[in-house]
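# Fold the following, please.
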Amino acid sequence: MMNHCPKTCGLCRLLEGIRAAKEAEKDVQLPSAEDLKGIVAGVAKLQKLYDLPIDLMVSGTIHDFHTSVELSTWDCLQIGQYFIDENIFSNAWLWFNHIFNTSTDLDVKEYVRSQLEFIKNSHDTTWRHDESYFPSLLSQSPYQSPLRGLFSLSCTKASSVMLHHIPPSTSADFSCKLTTRGNPFFILQLIKQETVSEDPEIILFHDVISDSEIETLKRLARDNLRRDVKPNRRSEHAVLDRNDAVVKAVERRASMLSGLKMADPTETDPEALKIRNYGAYQ
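Alright, predicted model coming up:
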């Protein structure tokens, strides 16, 4: 049809494309509404947890990693709405402000303006000192950074900021050192240990898994991911085969680092190494 149609309106090409798309849909499982909600929630949580600059994230830049994937205005609206639904008003305010300042669509700006007013009123009438809010009322100061919790600060290694949030008795020794962890296995290859908190004890071990091991674990998990069945959890997990040489090595190293015994293979239900994906479903 496309080759012999004398008309130049392009309708034949369009109809042919529609037919091809419908044929492809028969063999392709498209994301459901729940899948999309899970993706939005995952992106929103990552941005909040690691305090990623919104403008860079929208342009496809995360820390020093640049991608060609950008977030559209619609994407940003969904993320902002997620924060509203979760009553995380500080981050909702930041996302809708970003949309208002970058969008040229007058209808979008009018909608966003009404959402900003709603967020401000909700934030100020329910204000409390936690990471869902700003340090002070929005009606008094519209330009603020959200309060951040200890877990978020730990993830971003913001030790200098954490000193103001952790009681003095627990923040006496933020140190980095090379250690054997009392295990002769590490004498020739010392472990890089960073103490983040003493009470509760939080320790980071750096460079204990090689890039090739990481790729192997990802490969082992990729074809075995299964959706979690717990309510309100949009994630997948894979239980790794502990007979694999890399899995054995990682489990053994983790046991020596932590001082905890490995699961006994003779037990009825030993806890195996798992990989969990909080991003998009397969």
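# CA atoms for contacts and neighbours, from now on please.
Will do.
# residues contacting the nearest residue to residue 225 once chain neighbours are set aside?
Spatially, and ignoring its direct neighbours in sequence, residue 225 is nearest to residue 238 (4.6 Å; Cα to Cα, 6 or more residues apart in numbering). Residue 238 sits next to 221-222, 224-226, 274-276 when contact means Cα atoms under 8 Å, 6 or more residues apart in numbering.
# redo that, cut-off 7 Å
221, 224-226, 274-276 (Cα atoms under 7 Å, 6 or more residues apart in numbering).
# okay, the residues you listed in a markdown table with neighbour count, secondary structure and distance to residue 243 next?
Shown next, in a markdown table, are the contacts of residue 238 (neighbours: other Cα atoms under 10 Å; DSSP: H, G, I helix; E, B strand; the rest coil; distance: Cα to Cα, whole Å):
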| residue | neighbour count | secondary structure | distance to residue 243 |
| --- | --- | --- | --- |
| 221 | 20 | helix | 14 |
| 224 | 14 | coil | 16 |
| 225 | 19 | coil | 18 |
| 226 | 17 | strand | 20 |
| 274 | 13 | strand | 14 |
| 275 | 17 | strand | 16 |
| 276 | 15 | strand | 19 |
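# before we go on, could you also do this sequence so I can check it against the first one:
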Amino acid sequence: MSVTTHKEKLLEIDLELIGNLERYANKLQEKIDTLQRLADEMRQPLIEAEGRQEEYLGNPLNSFPLVRHLYSDWGLVEEFMANRVGQEQIDFLKEKLSELPLPKDLSAATEAIYRIELAYGVKPSDLAKGLVDGVQYDAKLSSLDCYVMATHHFGLGDYSKASQWLTVALALMNSSDMKINSVFKYKRSDVSLMLARCFLEMGSETEARYVLSKEVNMTTKEIDIKIEQLQLVGDDSYQQQTFGPEILLPEEFNAICQSSHKPKPTRLHCRYNTTTTPFLRLAPFRMEELSLDPYIVAFHNVLSDEEIAQLDRLIAPLLKKTFAIGPDDDYDDTARTADGAWFPNNASPPTKENIQLIDRIINLVSDLTGLKGDEADSFQAVRYGFGGHYTPHYDYLNMSIDQTALYGDRLASVFFYLNTVKHGGATVFPSLNLKVPAEKGKVLFWYNLDGESLDFDENTEHGACPVVDGIKLGLASWINEYDQMFIKPNYRPRK
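Next up is the predicted model:
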């Protein structure tokens, strides 16, 4: 199931649970209404007897109902009060609990917000009100949402940012929400104590004392004891891990992702490419030069809307969680957050239309690049959802695995953008100060190895900015080194 489909399913479950909660509340309200009517009816004789109790009770038509009422009614009322209502709704909720997100799902959602915050330099106060990278969204975070983000930063040891999230959480916490927050076991004191701990970790005991006195209402003696406790033994309430820059998106990468990024002026050109292959004399492509060293170009309007729609239908059922390959030929589940699929594969319907489409894309790769694509090497389809990203990396593998032994390393990369991303999702080359927006029908092509020596070109490091609004759907193809030995021989020895 793709990320988008999974989240749509969660929306459906939430709607079902809210409807179930409303039905449960209605059942409770019916019971409350019945109890209130009972109380009103039981109180009526007492109102009539007020001020004339002796005369009232002297009438057997009044004393008899009172004795009968006290003897038999209150036992039945107690039974009615103890009878649980809404059991059907409670059972429904218990059944649905197994379909709700797991801890890993909450962690992934939290990290997606965290990447948006880092990559686009968003302040917690802005993110909480839906302002991201200069764009105002019709969305916001609650006080409890902000508290969860604070615990994430606290666990990373980023106490400064955690304190900012906690400050926002306190500002969003209304006294009218106390009863609702108590259901979620969320108290103002929880936020304040963590904020005090952050100030202590940052070496600001004065601010920690102020928070404890004003927010938690501790006495001076209680504050002294709490401060000493935290300073000596710490607090095990929060799961903590070592904070290091290696887990962050690099600052130079983030700066280019942001809308404030200003590219350096160049004298590069846009033109119709008619020379790469003879076919282009009949059907040239619009080509935009992005860099000459390393060579990076973008082709526009390569695939038609119909071809993209057919690709989307072909790809969608195949997508599942995908990861980047690490240096030890294992998988890194933090460098890349996307759904992916290699195709064509056994799950691809071998229809005439699909075969023709795949052949068309293989030919396109050759026409655009002038190089030979390996028909045995599958394409990789990728879909990035909210917060989906790919940390800066190289496409050349630079390691001995079966693939490089048979085909050589990845000489060049070709990436088809299958949709336009509303906000985020750009491809960034940090060393070149280059950002390529994700636009439908565009194809990005670059060399990973030096054109003459086939040395690794470190300036080809690139990454995918986190997606803020929408999804990013693409198709990647890599051109292998050994397949080009008669097309593009190396002229200088490799270093």
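# Superposed, how do the two chains score by TM?
Here the TM-score for the pair of chains, by TM-score structural alignment, normalised by the length of the first structure, is 0.59; 241 aligned residues with a Cα RMSD of 4.8 Å.
# How far away from the center of its chain is stretch 200-220 of the first structure?
17 Å (Cα atoms, centre = their mean, to the nearest Å).
# ends of it, how far apart?
In stretch 200-220 of the first structure, first residue to last residue: 34 Å (Cα to Cα, to the nearest Å).
# if we can go back for a sec, aligned partner of the residue nearest to residue 225 of the first structure in the second structure?
Residue pairing (TM-score structural alignment): residue 238 of the first structure is matched to residue 341 of the second structure.
# any idea how far residue 100 of the first structure is from the alignment partner in the first structure of residue 382 of the second structure?
Structural alignment (TM-score structural alignment) places residue 382 of the second structure against residue 275 in the first structure. Going from residue 275 of the first structure to residue 100 of the first structure by Cα to Cα gives 38 Å.
# and if you look at residue 23 of the first structure?
Applying Cα to Cα to residue 23 of the first structure and residue 100 of the first structure gives a distance of 40 Å.
# what sits against the match of residue 382 of the second structure?
221, 237-239.
# Give me the three-state assignment for residue 264 of the second structure.
Secondary structure, DSSP: H, G, I helix; E, B strand; the rest coil: residue 264 of the second structure is coil.
# now swap in residue 24 of the second structure and tell me
Using three-state DSSP, the structure places residue 24 of the second structure in helix.
# Look up the closest residue to it, ignoring the ones flanking it.
Closest residue to residue 24 of the second structure apart from its sequence neighbours, by Cα to Cα, 6+ apart: residue 86 at 5.3 Å.
# before we move on, the earlier item: more neighbours, residue 23 and residue 100 of the first structure?
The residue with more neighbours, out of residue 23 of the first structure and residue 100, is residue 100; 20 against 11, by other Cα atoms under 10 Å.
# pretty sure that one is touching residue 109, no?
Yes: using Cα atoms under 7 Å, residue 100 of the first structure is in contact with residue 109, at 5.5 Å.
# can you give me the helices in the stretch 151-300 of the second structure?
Ranges of helices in the stretch 151-300 of the second structure, per DSSP state H, counting those that start in this stretch, are 159-172, 178-183, 188-201, 205-214, 220-233, 251-257.
# Can you check which part of the first structure the shortest one sits on?
Translated: helix 178-183 of the second structure. Helix 178-183 of the second structure maps onto no residues of the first structure, going by TM-score structural alignment.
# so of the contacts of residue 275 of the first structure, which ones are in strands?
Using DSSP state E, the subset of the contacts of residue 275 of the first structure located in strands is 237-239.
# Surely residue 298 of the second structure touches residue 443?
Yes: applying Cα under 7 Å, one finds residue 298 of the second structure in contact with residue 443, separated by 5.6 Å.
# Those two: which is more packed in?
Between residue 298 of the second structure and residue 443, residue 443 has the larger neighbour count (other Cα under 10 Å), namely 25 against 22.
# gap between the residue nearest to the more buried one when sequence neighbours are not counted and residue 317 of the second structure?
Excluding its sequence neighbours, the residue lying closest to residue 443 of the second structure (Cα to Cα, 6+ apart) is residue 416, at 4.5 Å. Distance, residue 416 of the second structure to residue 317 of the second structure, using Cα to Cα: 19 Å.
# So for these two, which residue has more residues nearby?
The neighbour comparison of residue 416 of the second structure against residue 317 (other Cα under 10 Å) goes to residue 416, with 27 against 13.
# quick check: the helix or strand that one falls within aligns to which part of the first structure?
Element membership for residue 416 of the second structure, per DSSP states H and E: strand 410-417. Using TM-score structural alignment, strand 410-417 of the second structure corresponds to no residues of the first structure.
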